[in-house]
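Student: fold the following, please.
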Amino acid sequence: MTAGRDASVTDIDVAIVGAGFAGIGMATQLARRGRESFVVLERSGGVGGTWRDNTYPGIACDIPAHLYSFSFRPPWDWETLYPRGAEIRRYLEQTVVDEGLTPHVRLNCELREARWDQAGARWELNTAAGRVRARVLVMAVGRLSEPYVPDIEGLESFTGTVVHTAQWRDDLLSGGELIGVVGTGASAVQVIPHLAEEAEELVVFSRTPPYVVPREDRRFTAKERAELSVPDHARAVREDLLVDADRAFRQRLGLHPDIDVIRDRALGHLNRQVDRPALREALTPEYEIGCKRILLSDDFYPALQRHNVVFEPSALESVTECKARAVSGHTYDLDVLVMATGFEATRPPAATRVRGRDGIVLADHWSAGMVSYASTAVHGFPNMFVLDGPNAALGHNSAIYMIETQLDYVLGALDHLAHNEIRSLEVSAAAEDGYTREIDRRSASTVWLTGCESWYVDSRSGRLTLLWPGTAASFRERNGTFDPEPYLVEPTHVDEGGQYR
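Tutor: Model prediction:
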């Protein structure tokens, strides 16, 4: 890291915003190659992103551990097939230490504004801990960083405690409370069994019931852990898991018999675990499987049949002091409301703080839904790359594999900038439009656009903007290598004194 012309400004090559998987992965790759100066700006007091913020009881991953970790950091002594949240956080914290990233990470350093300076061909960043000037900006804020709370009438009048699962507090419950959980998505199915043991009564508000398949988690044996400590074996296990998970994409295309097999597995799991006919009917989804996230749990259905649990098959409509009213008209007295309602995924708030060429705001550029080229570059925003953003996630496989593909792309772009005397790279409007049409064409026949409404789809445009409509392998084939051809290139100018500008 080098001092800038102004002592109050940090001048570096790459500014990374966010210290979750994507940001730490980017920093690790930069540190290992040792070419670029860089800094990681993190608004919180610790690293880990989603796995730092989410500490609710039962928090765990639904992707196998050896696939939900960096391929370039094997092995890791995972305890179970599906890692717990605290274990993933420790993995990321240890990565920072082992890779020597600590001096590069600035905690409690929220990005207030990032503005492209055309004259200087630099990103000017205003943060809570000072100013940063960077040649390249990498936005690694992710999709699961801003909690979403639906507009519920009278919520502000609730006399009890309201908490989002991503803002959990360990001192929240003392036992014996009347608890309401809003939502039955991925966070809800993990936290509900634990809350059911604590509550005097637990009410679960469900707008639409989820498809749930057996989790079948287990602890690794000592022999397995020893074998997985061998890097070559760990890599082979990871590759097998990746290929196996990619087979599930046929389900998302609605192809038979694939979609029938997974639907039968989910409904069979429901029928085996829920004996009460009325509850079983209320828990049977009316939409096509795979349109919403398919959940993994062995204890969600049993928890709903406890004597102290009420399954309310409609959404929470309004709150008046301590009383919560469902769309069905049923009312419940509550002490605590747990919002398991997901995140602002398709409209990332951080986009309101980024201004590109001619002052255009990223959120305005994305007003009709997020768009990009290669799911990583955005027209109008030179020398900027977005990780885990538009169409860079999967509904059936590991997000970490996708992030690593994007890291390779960004490293290729950095190499091109360094080796060709270029001030800036900006993907063309034509390339972005063409990629967007490609995404829309690939998405049209998927279950995400034909089966129901979900958080994967932008509510204003009706476009699939979060997921890549293909396999993880096809994403790497399409977007794993940087190609300068679709880019507008501004060459470096040489002044009369022979200095590059």
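Student: from here on, just use CA atoms for contacts and neighbour counts.
Tutor: Noted.
Student: residue ranges for the strands of the stretch 51-200 of the chain, please.
Tutor: 105-106, 111-117, 122-127, 130-139, 161-164, 178-182 (DSSP state E, counting those that start in this stretch).
Student: okay, these, which one's buried deepest?
Tutor: Most buried of those, by mean neighbour count (mean count of other C-alpha atoms under 10 Å): strand 178-182, with a mean of 25.
Student: report the angle between the longest helix anywhere in the chain and strand 130-139.
Tutor: Taking DSSP state H as the criterion, the chain has its longest helix at helix 399-419. In terms of direction (axes from the mean of the first three to the mean of the last three C-alpha atoms, to 10 degrees), helix 399-419 departs from strand 130-139 by 110 degrees.
Student: mind listing what Ala234 touches?
Tutor: Neighbour list for Ala234: His66, Pro74, Pro75, Glu227, Leu228 [criterion: C-alpha atoms under 8 Å, 6 or more residues apart in numbering].
Student: please generate a structure for the following sequence too, so the two can be compared:
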Amino acid sequence: MTRTDGPTVTATRETHDAEVLIIGSGLSGIGAAVKLREAGVDDVVLIEKADELGGTWRDNTYPGCACDVPSALYSYSFAPNPEWTRAFAGQPEIRAYLHRTAAAHGITSLIRFGTEAVRAQWHPEDARWHIETNRDRYTARILIAAAGPWHDPLVPDIPGLAEFPGEVFHSSRWRHDHDLTGARVAVVGSGASAVQFVPAIQPQVARLHLFQRTAQWVLPKPDHSVPRAERWLMRRAPGAQRALRTAEYAAMEALGVGFRHPSLLRAVQKVGTLHLRATVKDPGLRRALTPDYTLGCKRLLMSNSYYPALTRPNVAVHATAVRAVEGSRVVGADGSAAEADTIILGTGFHILDMPIARRVFDASGASLDDHWKGSPDAYLGTAVSGFPNAFVLLGPHLGTGHSSAFMVLEAQLEYVAGAVRHFRKAGWTSLDVRPEVQAAFNAEVQQALPSTVYNAGGCSSYYLDSNGLNSFSWPWSTGRMRRRLARFDPEAYTSTSSAVRDRGYTDG
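Tutor: Below you'll find the model as predicted:
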């Protein structure tokens, strides 16, 4: 399996103009389109490389795929869903919810499916973004990158993997046409996806070898089916669903206090320890599954079936990274080996080295990737200096280990909608965050991170970029995030208006 950064551009047929162009039609792109329409922006186009909307909830169809955030919190506040059938919704329900929301708000018709962004570049002479796709060309006054960080699968560079004679696939590109019944399966990785699909496939396979580079903290999952009576109540009394959402938000924020003060996580970590002891009786296996870092340093995982699955007779846990693949043998760094017919990669995504950063260019032709040099940075996780009229959703510095992506996204969307409203009212042609403002925000974040569990928890995680900096995490509460993003501050930006652009100077 090889990684590519984009398709070959075919003969371009037409050029389309839009006020706002959104790259991606997952939860970020759909939410952005809804909020922009509410702000009075009708000329919105979404380009989507796939043939269906949904983003990560379209791509991840592996057995057992479900959310690890309570359903009432994992939804747009403007589109409550009283029909969740489980406390933690499964992938099919979340995908269907995104489809319904897009259709109900008139967003589906705005999406250009099968259209992949190849290159987007800022052109100061007409103050527009010029976007090349595998189909047509587009220009836009405002560009919103909504491709998301959990999208492009990370395929490890394992010697011999390309020559493996059996089937190899990433969990986010699940081969449903490949029957695992009676197969010898090697699973590489033990993160959020593996915790869900390993218990789902374990009863089906003849032998399952889990190669675990790092043990994970796995808490019991308070999941349950939602009774029909409760769903009826949610339909008839919308206030009940709002109350549930508020209660779940408060509970997650209470947990978040521990992420900022790691010593408070001992009680939660004790729950993880007791969960492991209660479900894994073999002392050797229990040692292999016991983490050596503070809970919360890596993504928090929940499952009631993962540990029991690992105790089954047809499962072997290799507490080691994979060193190589030699023919049909998967060889661990500790010398252990396993014969396999199928290799499933539960190895995560390009979180901080997002491919979209190599497709968005400033006026001089330097990409976002060139600017970031391995350490993504954006003012309030949303705007990047040197890239006027552009916003990144679920961008750097906004990740939390305890809350819902929808909470982060909606805070950002308030900010972006406010920026667009101000942009239009002021008659601006461009706005660009001041470099000193962005630098000051990044310094503030980096100063606050060392005391959080993300940095002080004693692990190596995807929160850390290739330079060893934490470019992912928000070191404060989501309440503080919402307050910071609640109001667009024009003083943080330089701007040009149509009246002055031709005279060659910038009005701040």
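Student: rewinding a little: how about the strands of the stretch 51-200 of structure 1, which one is nearest Asn383 of structure 1?
Tutor: Among the strands of the stretch 51-200 of structure 1, the nearest to Asn383 of structure 1 by C-alpha to C-alpha is strand 130-139 (5.0 Å).
Student: following superposition onto structure 2, what is the mean distance for the closest one?
Tutor: On superposition with structure 2, the mean distance recorded for strand 130-139 of structure 1 (mean C-alpha distance after the TM-score superposition for structure 1) is 0.4 Å.
Student: so where in structure 2 does that strand end up aligned?
Tutor: Counting by TM-score structural alignment, strand 130-139 of structure 1 pairs with residues 136-145 of structure 2.
Student: coming back round to it: out of the strands of the stretch 51-200 of structure 1, which gets nearest to Tyr435 of structure 1?
Tutor: strand 130-139 (19.8 Å).
Student: ok now that closest one, how far from the chain's centre?
Tutor: Centre-to-centre, strand 130-139 of structure 1 and its host chain are 22 Å apart (C-alpha atoms, centre = their mean, to the nearest Å).
Student: can you list contacts of the match of strand 130-139 of structure 1?
Tutor: Here stretch 136-145 of structure 2 makes contact (C-alpha under 8 Å, 6+ apart) with 12-24, 127-132, 356, 389-393, 429.
Student: okay, helices next: where are they in the stretch 301-450 of structure 2?
Tutor: When assigned using DSSP state H, counting those that start in this stretch, the helices of the stretch 301-450 of structure 2 occupy the ranges 306-310, 368-372, 405-426, 435-448.
Student: rebuild those helices as JSON lines, extending it with mean neighbour count and distance to Arg100 of structure 2.
Tutor: As requested, these are exported to JSON lines (neighbours: other C-alpha atoms under 10 Å; distance: least, C-alpha to C-alpha, whole Å):
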{"stretch": "helix 306-310", "mean neighbour count": "20", "distance to Arg100 of structure 2": "32"}
{"stretch": "helix 368-372", "mean neighbour count": "17", "distance to Arg100 of structure 2": "33"}
{"stretch": "helix 405-426", "mean neighbour count": "19", "distance to Arg100 of structure 2": "16"}
{"stretch": "helix 435-448", "mean neighbour count": "16", "distance to Arg100 of structure 2": "37"}
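Student: apart from its chain neighbours, what residue comes closest to the residue opposite Gly359 of structure 1 in structure 2 once aligned?
Tutor: In structure 2, the residue paired with Gly359 of structure 1 is Gly365, using TM-score structural alignment. Leaving aside its chain neighbours, Gly365 of structure 2 sits nearest to Gln121 (7.2 Å; criterion: C-alpha to C-alpha, 6 or more residues apart in numbering).
Student: map the one you found across to structure 1 for me.
Tutor: Under TM-score structural alignment, Gln121 of structure 2 pairs with Arg115 in structure 1.
Student: looks like Asp458 of structure 1 contacts Thr346 (just checking).
Tutor: Yes. Counting by C-alpha atoms under 8 Å, Asp458 of structure 1 touches Thr346, with 5.8 Å between them.
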